[in-house]
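please work out how this folds:
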Amino acid sequence: MDVNGGMLSAGEIRIKQVWEWHDTARTALPCTESDMEVVSVFESFWDACNISALGGRLDILSGELEIDYCRLIEAMQNIASDFEELVSSQPERVLRQLSVAMDLHRSWTPNQRGGRCIIRLKRVKPQVSLTNLRAATVGRLVCVRGQVTRVGAVKPLVCSAWFSCVKCGERLEDRSVFPDGKYSAPRSCQSEHCKSMTMEPQRDTAETIDVQAIKLQQYDTAHQELERIPQHIEIELVGPELVDQCAPGDELVVAGVVKSLNADVARGRHDKRALERSIFLLYIEANSIHNATRSISSDKNESENIIFASNDAANTTTLSEEMILKTRFSQVMDGSSCDIVNRLVASLCPSIYGHIEAKFGLLLSLFSGDQVTPGGSTIVQDNKPSEKKVSKNLLTKRANSHVLLLGDPGLGKSQMLRACATIAPRSIYVGGNTSTTTGLTASVVREARHGAALEAGALVLADSGCVAIDEFEKMDKSQHAGLLEAMEQQQISISKAGVAARLSARTTVLAAANPTGGQYDRDRAVTENCTKLPAPLLSRFDLIFVLIDDPQRSSDTWLSSHVIRQHNRHATGGKNNLANPALSLSHQENSQHQHGNQSNEIISWSILRKYLSAAQSRPSPRLTRSAAQLLRATFLKMRSEATMNNTPITMRQLESLVRLAKARARLELQSIVTPDHAADVIALYGTSVMDPCRKLGAHRTGSKNFAHLTASSSDSKIVTNLINMLHDATVSTGSPWFTLDDIKNRLSHYPDLNTAIRGKPTKSLGDYIDILRDQNFLLYQKRDDNNEASSSVSSAYAYRFLNSGT
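Down below sits the predicted model:
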């Protein structure tokens, strides 16, 4: 009988049965007379509709039906003109009506193979910002976009179960349904002779469904809402098709229904006082999700396989792509190769004057990327890639280039990092003095409702992007240790609270640090100028640029004019992105300042961001044979020179050259690495510090030439005797610290050694001390007051003797 007491028709009975079968799935909704009428209309719609025309795809086993939202709205205009408002304001009821109608259309019954129909709406529009989710949106269908910051474990949720009376043992006639997963037992027994109020569930009849909770953070807040705390919202994924489809750091598009939950219940409190509180939290029960991160990655790999399927197709596809991109980014790609690079370098951070090499290195790091597989690189000869199959079971090597800016304060290191973080499509800017180890990597948190969950840090959230770390030297040892795995293996392994996982961290690390004491000392090595940065961490940077404030009248004149011009522009309301004077990338002309205003060549950051996204979406450039030979020859030369001066040159340097060369080709949207690209990278690599344990001397930056003081046989004997003398002094005094006066006083007790040193007309004691420092037997650094020192050591800085020379 219906609600008015009338008899139901056979069709209405069938509709009600299917409706009740859907009640056991998740949410209990009463079937009204109007629902039956709407279901009949929707059944006729499905009978006359072609599902594929709606962008639909029905999975027989799960019953899941994906439908394009916009196409569905358009098709429903003839049936219900207000359908869009209905599905937005009453999404659960409208989707239930559509699902029941589809099951009636395909004559589905619970005894048949396959599941009940579940409508999944994809490409729901418009997308709503998380900041606009308020009380008025509760119960409405919304679509949000964000980044996954926390992922909980997949757990079974009981949707319904049969109950029986504890006293008489009779089972209740109706199955109890738990709306939104909230447990509610029947209040009394339905038997006429037993009115017991104690019911117990029959656990073997419970129907469960997979559920997972994730936390979503507002996407791209770094560029849109600088002064606001990023908004978060919890997403509840229900069903085997939705759970376990994302990881921390992934970018998701979620369509679902906004719901509310008592704040105290969310924290695990279920007492009467907690239920009486009226503070609620919003969450979204997802109807469909789209993992943008995984889809981009799969499309990128598929396009890379298609492009090089055959030589002719590859040349045609690449040519057409390059022509399209050249037309789209004509402002960037007009002119020669040197013009393109100069224009990009000048546009990176126009407010900072000079530092061409550092800006060029930062640009290359932004354009680096793409995981590579050992044995999977292709050498291109005559623009024709050789056929080579790559096993998917091999480990991957990192393809991101890391850059460290080290130098005097006030030279614009932080501004350049901020510029990179703004230009990069996916980036996070953090401060070394305000971040924690878990904030950088990942952590395991426990929630009252969902148990242990993985919470992503900056390196995971910026996966396939960049992390800019300012005040790098102010981080503690545990933070530096947490970066080691992420910077080399491009992943973060975590094992805490019974949770063991590996998270992707394919992130470019850009860091800036100030030297110990506030000013860089040329006569001390990088490790001595920044004693808080360990050598293993420094070795993971592809490029280390030392920025020194050299007082030179010519450059100071242009620098002061540039600063004054900036303030005048700012005072008159001009843009902050000012043009640098035209500076050439030729390393022979770095000291020459060319005049003239080049504001017309400065590219806006919005165009740069699009250009960078287009470059990263292209397949990884292939090395030509000539470029590979040039890089190999450079590496072998560096290795041969390293054997003479104890400079540690390993395969890590060769891999850095290859990564930078590919980034240099991608800078021009090229598909192959030419010898010119390799030559530019080799020249840039020579201006960076390749050996952090060496001092710069009179040079501003590092040099490709590793020649230094070479010792003859007599010099070697003097050096050996000096080491023995310092070793004996360390053992006798118990302190490894020495000043120059201490060493001179010790020499007075070794007359033969003292005479040998004085007998050298071209060398002094200071030269031999430099040799010991070059070989890492002496470090000139701030004295550690916690250790016992020689009584004669009174200055803040002294020489520390390292017996092993490492």
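
use CA for all of it now, contacts and neighbours both
Will do.

report all helices and strands that whichever strand or helix holds residue 84 contacts.
Assessed by DSSP states H and E, residue 84 sits inside helix 83-89. Counting contacts by 3 or more CA pairs under 8 Å, 6 or more residues apart in numbering; DSSP states H and E, helix 83-89 is packed against helix 91-105, strand 141-152.

buried set for it?
83-84, 87-89 (16 or more other CA atoms under 10 Å).

what about that helix, distance to the chain center?
With CA atoms, centre = their mean, to the nearest Å as the basis, helix 83-89 stands 37 Å off its chain's centre.

hmm, who's touching that helix?
73, 76-77, 94-95, 139-142 (CA atoms under 8 Å, 6 or more residues apart in numbering).

which of the helices and strands packed on helix 83-89 sits most buried?
strand 141-152 (a mean of 24; mean count of other CA atoms under 10 Å).

next, give me the two most distant ones among the contacts of helix 83-89.
77 and 139 (23.0 Å; CA to CA).

between those two, which one's more packed in?
residue 139 (19 against 12; other CA atoms under 10 Å).

tell me how far the more buried one lies from residue 233.
To residue 233, residue 139 is 15 Å away according to CA to CA, to the nearest Å.

likewise residue 105?
In terms of CA to CA, residue 105 sits 37 Å off from residue 233.

also residue 632?
51 Å.

neighbour count: these two, which is higher?
Applying other CA under 10 Å to residue 632 and residue 233 shows that residue 233 carries more neighbours, namely 19 against 15.

I figured that one was touching residue 282, is that so?
Yes - counting by CA atoms under 8 Å, residue 233 does reach residue 282; the two are 7.1 Å apart.

compute the number of surrounding residues for residue 734.
Neighbours around residue 734, by other CA under 10 Å: 13.

tell me how many other residues surround residue 137.
16.

in this structure it contacts residue 282, no?
No - when contacts are counted by CA under 8 Å, residue 137 is not listed as touching residue 282 (9.5 Å).

another one to check against the first:
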Amino acid sequence: MVLQFDMPARWRGFLEEVCHERITDLVHEYPDVESIEVLYEELQAFDPDFARQAIVNPVETLRSSNAALEELLKDLTQGETSKIPGKVRLVELASSENILLEKIRDEHVGSMIALEGVVSKISYVRPRMQHAAFACDCGHVTYIRQHDEQKLIRPLRCEAHEGGCDRDNRATRWRISHEQSVRVDSQSVELQELPERVKSAQIAKRMSCLVEGDLAGRVVPGDRVVFNGTIFRRPIRRGSMETPVFELFFDVHSIERKDIPLDEIKVSDEEIEKIMELAKRDDIYDILTASIAPSIFGHKHIKRSLVLQLFGGVSRVNDDNTRSRGDIHILIMGDPGVAKSQLLNYMSDIAPRGQFASGLSSTAAGLTAAAIQSTDGGWTIEAGALPMADLGLAAIDEFDKMSDNDRSSMHEAMAQQKLSIKKAGINTTMRTRCSILAAANPAKGKFRDPRNDSSGRIPELTQQINLEAPLLSRFDVIWVMIDQPAKEEDRKIGAHIVSNRQAGTPEWLIDQGLASAPISKGANIETKDGQILIDPDFMIKYVSYTKKTVHPTLSNLAKEKLVEYYVKTRISGGGSTENLDLHGVGEGVEDGRGSSLDSVPITARAIEGLVRLTEAHARIRLSDEAGVEDALSAIRIFDHWRYTLMGDNFDETSIQSGRSTSKRNIERNIKSFIILENERTTQSIHLNEILTEMEKHGAKPQQVEDILDHLVNAGDLFRPTGRDNYQPV
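Take a look at the predicted model:
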């Protein structure tokens, strides 16, 4: 056992022997750096008993370490740099000291432990009085150490033996001398259990933490960290009364950032061999597709795109320091009851760092972030689903019903993959480097297919949901799931649902202990009805391993194929690509897609999405180079979702503008006609004249009236003498 009086001398010996170079660097780098880090294994190698004291008696041990460091700093600088705080930060504790948040108990109070989690909330950094200097009316100054931020401790008497007037606090007045007081930066941080450690149907455990000194301001919501420090108690208050029940808090001594993506998911050598064997199979893509939500019948093309989303492309930083995202964003628009939510739930379960959220979120943070006023009157920033899913996948149901606050932030979160927070005096940036899988419902309850409409009044499918055009354009893939009666298909779906439901274990048997709940089979690969399926746990490891080790680049031939597809599609107006050797590209997609001078079948932004899909396809087979076949597979998916959404005449401009090509053409003709007639006659133009003229262009009366209303509301036209007369503004 190391005795208490040995502590400063023992620390000095350790610091001189092991940390001399770090201390010298501290002298040169101060004030940018105010402390040195010491590995626990270094302390253990120096003296195991001494190292153990830092765990069982951390307050006294670390106080001695700081005192010893300050003495060494004075010796190194001959007293010139005595103002360096001289903090020793102990990091990388033994694994036995790493405690799960849900396992924290009163027995851990007072010992140094490590807590790993994700930062979910931060306050702004405020100064806290550490040593308060109180000046008496007589001029004597009394110094009082302030133990925490809860209550300011004042002197009881101006002590005579210290040179004071010997009056108590009722007979004199005290004034805080800020010049002589010592303050420290202080911040409240909330740490949440890692999502992958939270069991199904359980709420993630959270711990309120106090971060001070040079550690304050170092983390933002969404950061994965290890906090090393000590647990302390505070009584829960009811009004002004303290109760016998205590709340646990964490005093942070040091911070370790977990910046290595997916490092928390361990893959054994045996599992790596299985992954390599799978990646070599010719049917690996079919196996992975079948393994996505096997209980949901059909939707093969959608599931295949979800597989590519899981693996993702490669994020890159360009020469001009801009960032190109590798994460794939997918939107599923669908009628109620077509299994959108089930797909999202499954994806959030099998994706590393997956998060499931709803646009109708009940939390203040919502999908992005929110400023929340705390009980002490200060403000904290709480992270929403996207920052918490950093380097993972965010599955967002009811995406069309998100709050106005989330809508305003979603553009930056999806495109730049960050959130700039400037609220309540807190200026920070959160990272949202995650794939987004979103689901949205039609605004009027059910989709109406404009391709089956002869009146021209039914809007495009993308205009039947409550999402702005700029936000829609951020998605790489947009699927639509329309619930239409089809006898044979409905029979298959019904049979699948009934048989799948009967195969499940009754929940009451599980609750009464009469049957076991279905358990994950680990890294095993199972076969069901002749189809090989990958177990969800093994799927997570497969995805994690590839994302950490495989970073494909496009071959020259793959680049040429994507560029050729892009150019051919633009030239053909979204029509035939028969001269492009696609080997089955656009399967189920007819040629002869008509063009329009006002329509743009594909934009440059789409190329980036194609590159991401191509890289993901190569990553699945563990290839460092994405070849022609990868590019062709990406094009097939790309062509299929575009055809499903708009049929033969795909118009990307309609997604970006929110209006179809035909409506834009009619709108342009109406404006031109009214302007020319007004210039010729200097009179307003009657509705009947407009309808007669537009009928020559194939426009139906109701279409024309709807567009006229839109132009009036937009301020392009006005009605000078009543509803049926129009003039240009």
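
now render the helices and strands packed on helix 83-89 of structure 1 as a markdown table, adding distance to residue 258 of structure 1.
Output for these, formatted as a markdown table (distance: least, CA to CA, whole Å):
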| stretch | distance to residue 258 of structure 1 |
| --- | --- |
| helix 91-105 | 10 |
| strand 141-152 | 7 |
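
now do the contacts for the closest residue to residue 114 of structure 1 other than its chain neighbours.
Nearest-residue entry for residue 114 of structure 1: residue 61, 4.2 Å, with adjacent residues in sequence omitted and distances by CA to CA, 6 or more residues apart in numbering. Counting by CA under 8 Å, 6+ apart, residue 61 of structure 1 makes contact with 113-115.

out of these, which are buried?
Buried among those by 16+ other CA under 10 Å: residue 115.

next helix or strand past the longest strand anywhere in structure 2?
With secondary structure taken from DSSP state E, structure 2 has its longest strand at strand 241-257. Toward the C-terminal end, the helix or strand that comes next after strand 241-257 of structure 2 (DSSP H and E) is helix 269-279.

distance from the next helix or strand after that next one to structure 1 after superposition?
Moving toward the C-terminus from helix 269-279 of structure 2, the next helix or strand (DSSP H and E) is helix 284-290. Compared with structure 1 after fitting, helix 284-290 of structure 2 has a mean deviation of 1.3 Å; criterion: mean CA distance after the TM-score superposition for structure 1.

okay, and helix 284-290 of structure 2 goes to which residues in structure 1?
Using TM-score structural alignment, helix 284-290 of structure 2 lines up with residues 340-346 of structure 1.

next: stretch 429-442 of structure 2.
Under TM-score structural alignment, the match for stretch 429-442 of structure 2 is residues 502-515.

between the two ends of the matching stretch, what distance do you get?
By CA to CA, the extent of stretch 502-515 of structure 1 from end to end equals 34 Å.

so residue 471 of structure 1 versus residue 38 of structure 1, what's the distance?
Distance, residue 471 of structure 1 to residue 38 of structure 1, using CA to CA: 63 Å.

cool, and residue 480 of structure 1?
To residue 38 of structure 1, residue 480 of structure 1 is 62 Å away according to CA to CA.

residue 572 of structure 1 now?
64 Å.

any chance of the contacts of helix 83-89 of structure 1 in TSV, plus distance to residue 196 of structure 1?
Formatted as TSV, the contacts of helix 83-89 of structure 1 follow (distance: CA to CA, whole Å):
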residue	distance to residue 196 of structure 1
73	51
76	50
77	53
94	38
95	38
139	36
140	40
141	42
142	44
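
nearest to residue 682 of structure 1, of those?
residue 142 (51.9 Å).

looks like that closest one contacts residue 257 (just checking).
Yes - using CA under 8 Å, residue 142 of structure 1 is in contact with residue 257, at 6.3 Å.

what does residue 349 of structure 2 align to in structure 1?
Residue 349 of structure 2 maps onto residue 422 in structure 1, by TM-score structural alignment.

its match in helix, strand or coil?
Of the three states, residue 422 of structure 1 takes helix under DSSP: H, G, I helix; E, B strand; the rest coil.

any idea how far it lies from residue 191 of structure 1?
Taking CA to CA, one finds residue 422 of structure 1 at 70 Å from residue 191 of structure 1.

and those two? Which one has more around it.
residue 422 (20 against 14).

within the helices and strands, which one has the closest residue in space to that one that isn't next to it in sequence?
Once flanking residues are discounted, residue 422 of structure 1 sits nearest to residue 223: 6.8 Å by CA to CA, 6+ apart. In this assignment (DSSP H and E), residue 223 of structure 1 forms part of helix 221-224.

return the set of buried residues in that helix.
The neighbour-count check on helix 221-224 of structure 1 (16+ other CA under 10 Å) flags 221-222 as buried.

now do the same end-to-end measure for stretch 545-559 of structure 1.
20 Å.

show me the helices in the stretch 351-500 of structure 2, by range?
Remark: helices assigned in the stretch 351-500 of structure 2 by DSSP state H, counting those that start in this stretch are 385-388, 404-415, 469-472, 487-503.

same thing with the stretch 101-250 of structure 2?
For the stretch 101-250 of structure 2, helices defined by DSSP H, counting those that start in this stretch do not occur.
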